[in-house]
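Engineer: Sequence and predicted structure below; questions after.
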Amino acid sequence: MNNAYIEEIRNKVEIALEKDPMRFKHSIGVADTAACLAMRYNSDMEKAYITGLLHDCAKCVDDDLKIKECREANLSVSQTELESPYLLHSKLGALYARTKYGIDDPEICSAIEFHTTGKPNMSLLEKIVFIADYIEPYRNKAWDVDIIRGLAFEDINEAVYFCLKDTLEYLESKNKTIDEMTNKAYAFYASNRVED
């Protein structure tokens, strides 16, 4: 890995997340986990690490500013995102990756954009970052996170399915709005499961 380049991004992300030091620790955890998953699946470890570092780079932006900046950049803002503006950190993070961090790799930007909701038929990098965000060492809220951690290194598609299933069950139990893309992603991975 290009250590100087990685360190530069790491330092910028730490500044961007200084209002929430645990968010920065989470980002390091996601970067490390994404790199491990990339090694397991013969994917580009540097890209996975950088994507993990940057996935929440817009998380500490105030909700009103998230909406404003997305609209100024002509990014679509759904009714669900207006009701739950925290979801916009993914789209805004992809924009920031390009404009503030100099990332011109569309695969990295797409993995950042869909790391929260998922999407149907994700690329390997998108799956890696989506799962890493869910299973990194500081995440312990999901009741079956340890099962998913093991599964992530055995069958990445099955791990994506369970992450989506858990997310939907959690959101439904809390009566929270569910993003349509999450429903579409779940339907895709549910219909493509190969059960024993």
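Structural biologist: Received it, and whenever you're ready, just let me know what you need.

Engineer: make it CA atoms for all contacts and neighbour counts henceforth
Structural biologist: Noted.

Engineer: Okay, helices next: where are they in this structure?
Structural biologist: Taking DSSP state H as the test, the helices found in the chain are 3-16, 21-40, 45-54, 63-72, 79-83, 88-99, 106-113, 124-135, 145-152, 156-173, 180-191.

Engineer: Against which helices or strands is the fourth one packed?
Structural biologist: This means helix 63-72. Helices and strands touching helix 63-72, as assessed by 3 or more CA pairs under 8 Å, 6 or more residues apart in numbering; DSSP states H and E, comprise helix 88-99.

Engineer: Also the third one?
Structural biologist: Contact analysis of helix 45-54 by 3+ CA pairs under 8 Å, 6+ apart lists helix 3-16, helix 21-40, helix 106-113, helix 124-135 as its packing neighbours.

Engineer: Pick the most buried one from those.
Structural biologist: Mean neighbour count, computed with mean count of other CA atoms under 10 Å, is highest for helix 124-135 among the helices and strands packed on helix 45-54, reaching a mean of 26.

Engineer: Please compare the first structure with the one that follows:
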Amino acid sequence: MWKEEQIKHYIKEHLNEARFVHSLGVMETSEKLALHYNENSKKARIAGLCHDCAKNLSRDELISIAKENGEELSQIYINAPQLLHGLVGAHISRVVFGIEDEDILNSIRYHTTGRKGMSLLEKIIYISDYIEPSRNFKGINELRRLTYIDLDKVLLKSFDDTITYTVSRGSLLHIDTIEARNYLLYKK
């Protein structure tokens, strides 16, 4: 497996400056949350760093890499290929970086959509992507505070916000996001 510094170098070369800074912010936020929730902080750092490694690939590159690696692409992915960067990022993390830990790979794969029955690491990466220091939107400071109190509550809020935003833009909702939200509601 590549060392963290090697992965940082790859990410810096393959992402624009803002996305690189974002990735470092997700890595740091993930580590803090992992320590708070007794998750493996090294795994959280690596997943946070790698989560957007495919973000700057073109629509055609994302679709091509996904298909080449046996992904069955739903109409949602064909019509909203930006969602594919998680799936393709997991592939790059496995093939290029040599990451074999399935929890890390799933955290990268589902960091955009979430999914039903997310692991603690998956939740940490999803939320870290949402609240890392370069993010700035109304209510972000309260969400950051609540993240250290009730991770599932903040996760549910983020799903609600994502669904509202996606619907307001007339875009397609990924079924994984709906199932993830419903799963959290059933757990209450």
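Structural biologist: On my side now, so go ahead. Keep in mind that this is a model prediction, so the values were computed, not measured.

Engineer: before we move on, back to that, turn the helices and strands packed on helix 45-54 of structure 1 into TSV, columns for distance to residue 61 of structure 1.
Structural biologist: Shown next, in TSV, are the helices and strands packed on helix 45-54 of structure 1 (distance: least, CA to CA, whole Å):
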stretch	distance to residue 61 of structure 1
helix 3-16	9
helix 21-40	12
helix 106-113	15
helix 124-135	19
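
Engineer: quick one: contacts for the aligned partner of residue 107 of structure 2 in structure 1?
Structural biologist: When structure 1 is aligned by TM-score structural alignment, residue 107 of structure 2 is paired with residue 111. With contact set as CA atoms under 8 Å, 6 or more residues apart in numbering, residue 111 of structure 1 has these partners: 51, 55, 125, 126, 127, 129, 130.

Engineer: Which residue, neighbours along the chain excluded, lies closest to the aligned residue in structure 2 for the fourth one?
Structural biologist: When you say that, I think you mean residue 126 of structure 1. Aligning on TM-score structural alignment places residue 126 of structure 1 opposite residue 122 in structure 2. Of all residues not flanking residue 122 of structure 2 in the chain, residue 107 sits nearest, at 4.3 Å (CA to CA, 6 or more residues apart in numbering).

Engineer: How about residue 146 of structure 1: what's its closest non-neighbour residue?
Structural biologist: Closest residue to residue 146 of structure 1 apart from its sequence neighbours, by CA to CA, 6+ apart: residue 135 at 7.9 Å.

Engineer: separation between whatever residue of structure 2 lines up with that neighbour and residue 172 of structure 2?
Structural biologist: When structure 2 is aligned by TM-score structural alignment, residue 135 of structure 1 is paired with residue 131. Using CA to CA, to the nearest Å, residue 131 of structure 2 is found at 23 Å from residue 172 of structure 2.

Engineer: And for residue 27 of structure 2?
Structural biologist: Counting by CA to CA, the gap from residue 27 of structure 2 to residue 172 of structure 2 is 28 Å.

Engineer: How about residue 119 of structure 2?
Structural biologist: 25 Å.

Engineer: got it, and residue 122 of structure 2?
Structural biologist: 22 Å.

Engineer: Repeat that for residue 121 of structure 2.
Structural biologist: Applying CA to CA to residue 121 of structure 2 and residue 172 of structure 2 gives a distance of 26 Å.
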